[in-house]
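# Just to be clear, the model below is a prediction. Sequence and coordinates:
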Amino acid sequence: MYAPHVRRHALALLDSGISQTDVSRQTGINRTTLREWSQDRSLADKYLGTDLCPRCEPVPRPPTPAHAYSYLLGLYLGDGCLSPAGDPRKKIWRLRIACDDKWPGLQRECADAIAAVRPDHKVGRVQAVGCTMICGQWKHWPCVFPQHGPGKKHERLIALEPWQQVIVEEHSERFVRGLMHSDGSRVLNRIPKKDGRGFHAYPRYLFANTSRDIVGLFTDALDRLGIPWKAHVKRQPSVLSQRAISISRKDAVARMDTFVGPKY
């Protein structure tokens, strides 16, 4: 039986138009097998499996689909964590994303993203106080989320790997959406009028996180998208100071509305 990465490479070569003879020479797969795969693709696909880690293959590749991973990465950096699951000898990890119970649509979107990145496996839900943990188990979550480590995120370096940076740059809107769904909000800002009669009201987006690195990833994505922002420190009693990012210009809010919008 040929290894999944060998099968995937052979199929890519066949799809590119290379002859079965040349593909056989490059991969070591006999021409009869290649001919059978060309005639019935399912014969090759059925052994590829879904439990394989794209980062652990001889030639590592990024998780797919990229747009779902970019969104899930934003959720993970904001409200996600990895922890050992079950028998430690099996080395299985549990991904947990905390989703507020006020936003059932966000919970569904989070579950869909986990299912897309980790197909054909169940996505679990665990009720907690005021929120639901959307969960998925896999041996290789630390491979696709290398930001995992001991301690709290704001107490250690959070930086993207080069392959993650490529995905985030290509799918910046999905990355921003994930971060906003975890640690952001769309609010109506009210400013008293100078004459004291009523208020000026306008919508704005706010994002706040105690990790300077995560805030930096957020603002870098906004810069790539050409969305202006302002920073200030959000201080709360008995809570660590948070760096807050405000997006309040009318055109910037309108741009954010096209791919983020209010939580639902």
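Arrived safely, thanks for sending. Numbers count the residues shown, from 1 in each chain.
# For the rest of this, base every contact and every neighbour count on C-alpha atoms.
Fine.
# Near the nearest residue in space to residue 97 that is not next to it in sequence, how many residues? Count them for me, please.
Excluding the flanking residues, the one nearest residue 97 by C-alpha to C-alpha, 6 or more residues apart in numbering is residue 80, at 4.3 Å. The number of residues packed near residue 80 is 20, by other C-alpha atoms under 10 Å.
# And for residue 44?
Neighbourhood size, residue 44 [other C-alpha under 10 Å]: 19.
# element containing the residue nearest to it when sequence neighbours are not counted?
Distances taken as C-alpha to C-alpha, 6+ apart put residue 37 closest to residue 44, at 5.7 Å, once the chain neighbours are dropped. Per DSSP states H and E, residue 37 falls inside helix 31-39.
# that older thread, right, and the residue nearest to residue 97 touches residue 110 too?
No: using C-alpha atoms under 8 Å, residue 80 is not in contact with residue 110; the gap is 10.8 Å.
# overlap in contacts of these two?
Common neighbours of residue 80 and residue 110 are listed as residue 97 (criterion: C-alpha atoms under 8 Å, 6 or more residues apart in numbering).
# surely residue 139 meets residue 93?
Yes: under the criterion of C-alpha under 8 Å, residue 139 makes contact with residue 93 at 5.4 Å.
# Can you give me the distance of the residue nearest to residue 97 to residue 67?
Applying C-alpha to C-alpha, to the nearest Å, the value for residue 80 to residue 67 is 18 Å.
# Over to residue 100?
Distance of residue 100 to residue 67, given as C-alpha to C-alpha: 23 Å.
# which of residue 139 and residue 93 has more neighbours?
The neighbour comparison of residue 139 against residue 93 (other C-alpha under 10 Å) goes to residue 93, with 20 against 16.
# Name the residues that touch the helix or strand harbouring that one?
If you go by DSSP H and E, residue 93 is part of strand 92-100. Applying C-alpha under 8 Å, 6+ apart, the contact partners of strand 92-100 are 75-76, 79-86, 106-107, 110, 130-142, 182.
# okay, now the one to match up with it:
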Amino acid sequence: MHDASTRHLALALLEQGLTLSQASRETGVSRSTLRAWRSDPRATERGTGCHLCASVPLDAPAYAALLGYYLGDGCLSRAQRYWALRVSCDAKLPGIIDDVARLITAVRPTGRVFRIRAPGVVVVQSHWQHWTCLFPQHGPGRKHQRPIVLEDWQRAIVEEQPGPFLRGLFHSDGCRARNWARRTVAGVPKRYDYPRWQFTNVSTDIRELCCWALDMAEVPWRQSNATTISVSRREAVARLDELIGPKR
């Protein structure tokens, strides 16, 4: 299987007048494959299942959530013939593991999903040549060491589906905790307990995307420290609970 860039290069060389043998030497693609591409340039693209390369419909809510998981605890790794999408999940949260697996299947129905166990972690993994098409934020180094900017088509999806996007972010790099405070009322000290959602990420760009989605979902937030976004007001926590569900 060859990626879209190789296919497009080969077709361009053939259009420039190179023979099948010459194009094969330039690209490493067999003459029979080049002949098939030349006969029907869109034939191989239709078989990729890729939203961008073949205009295949994309499950927008599932993709928005998977994008959130990818930005939180996901990565892409290069193998010889494919890219591996990996999302690391806490082994004590089976609901999150199942959610990621379902999302990957919804985004790429014909692919296989693997669950790789390590101490304290389950890595949900899927292999495909086109994961970099769907997650163009991939690049060398850690996410906080490079710009993370959504493409226009990704922003359009998140604008339509901020709730699923927030679910992916908060269920990967977020937590729901109970905070408490002491106050004196009429001379009597009282303790107040209240829930709070927090999202922690070292990347400024990813935190800003989280705040952008919270604004679209009309969930008030504040920045607690240099790396943490908090949702603390009672009505805001209830709204976020409704949007993303429990983390378990």
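Received it, and whenever you're ready, just let me know what you need. Just so you know, these numbers come straight off a predicted model, no measurement behind them.
# Can you calculate the TM-score here?
The TM-score (TM-score structural alignment, normalised by the length of structure 2) is 0.77; 203 aligned residues with a C-alpha RMSD of 1.9 Å.
# Which one's more surrounded, residue 100 and residue 67 of structure 1?
Just comparing residue 100 of structure 1 and residue 67: by other C-alpha under 10 Å the higher neighbour count belongs to residue 67, 21 against 17.
# returning to that earlier point: aligned to the residue nearest to residue 97 of structure 1, what sits in structure 2?
Aligned counterpart of residue 80 of structure 1 in structure 2: residue 74 (TM-score structural alignment).
# Tell me who's in contact with its match.
Contacts were defined as C-alpha under 8 Å, 6+ apart; by that measure residue 74 of structure 2 touches 85, 86, 87, 88.
# The third one maps to what in structure 1?
With TM-score structural alignment defining the correspondence, residue 87 of structure 2 maps onto residue 97 in structure 1.
# now that match: how far from residue 129 of structure 1?
In terms of C-alpha to C-alpha, residue 97 of structure 1 sits 14 Å off from residue 129 of structure 1.
# Could you check which of these two is surrounded by more residues?
Between residue 97 of structure 1 and residue 129, residue 97 has the larger neighbour count (other C-alpha under 10 Å), namely 27 against 8.
# Against residue 26 of structure 1, how distant is that one?
Going from residue 97 of structure 1 to residue 26 of structure 1 by C-alpha to C-alpha gives 43 Å.
# With residue 105 of structure 1 instead?
48 Å.
# just residue 221 of structure 1 next, same as before
For residue 221 of structure 1 relative to residue 26 of structure 1 (C-alpha to C-alpha), the value is 40 Å.
# One more: residue 152 of structure 1?
Distance, residue 152 of structure 1 to residue 26 of structure 1, using C-alpha to C-alpha: 47 Å.
# Mind checking which of the contacts of strand 92-100 of structure 1 land in strands?
Those of the contacts of strand 92-100 of structure 1 mapping onto strands are 80-85, 131-138, per DSSP state E.
# Make TSV out of these and add distance to residue 14 of structure 1.
Formatted as TSV, those follow (distance: C-alpha to C-alpha, whole Å):
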residue	distance to residue 14 of structure 1
80	40
81	40
82	39
83	41
84	40
85	40
131	48
132	45
133	43
134	39
135	38
136	34
137	34
138	31
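# Quick one: neighbours of residue 75 of structure 2, just the number.
Residue 75 of structure 2: 21 surrounding residues under other C-alpha under 10 Å.
# I'd guessed it sits against residue 139; true?
No: judged on C-alpha under 8 Å, residue 75 of structure 2 makes no contact with residue 139 at a distance of 9.5 Å.
# Tell me who's in contact with the aligned partner of residue 97 of structure 2 in structure 1.
Here residue 97 of structure 2 is matched to residue 107 in structure 1, going by TM-score structural alignment. Residues in contact with residue 107 of structure 1 (C-alpha under 8 Å, 6+ apart) are 99, 100, 101, 132, 134.
# one step back: how about the contacts of residue 74 of structure 2, which pair is most distant?
Greatest spatial distance among these (C-alpha to C-alpha): 85 and 88, at 10.1 Å.
# could you say which helix or strand contains residue 244 of structure 1?
strand 239-247.
# and after that strand, which helix or strand comes next?
helix 250-257.
# Mind reading off the mean deviation between that next one and structure 2?
Helix 250-257 of structure 1 differs from its equivalent in structure 2 by a mean of 0.9 Å after superposition (mean C-alpha distance after the TM-score superposition for structure 1).
# residue range for that helix in structure 2?
Going by TM-score structural alignment, helix 250-257 of structure 1 sits over residues 234-241 in structure 2.
# where's residue 179 of structure 2 relative to residue 100 of structure 2, distance?
Counting by C-alpha to C-alpha, the separation of residue 179 of structure 2 from residue 100 of structure 2 is 29 Å.
# Counting neighbours around each, name which of the two comes out higher.
Taking other C-alpha under 10 Å, residue 179 of structure 2 and residue 100 do not tie; residue 100 has more neighbours (25 against 11).
# Residue nearest the middle of structure 2, spatially speaking?
Centre of structure 2 computed as the mean C-alpha position; nearest residue by C-alpha atoms, centre = their mean is residue 67, 2.1 Å away.
# Could you say which helix or strand holds it?
Assigned by DSSP H and E, residue 67 of structure 2 falls in helix 60-73.
# how deep is residue 194 of structure 1 tucked in, by neighbour count?
The number of residues packed near residue 194 of structure 1 is 9, by other C-alpha under 10 Å.
# now residue 116 of structure 2
12.
# Could you do the one 5 residues further on as well?
As a burial measure, the neighbour count of residue 121 of structure 2 was computed by other C-alpha under 10 Å and equals 16.
# Repeat that for residue 127 of structure 2.
Residue 127 of structure 2, neighbours per other C-alpha under 10 Å, totals 20.
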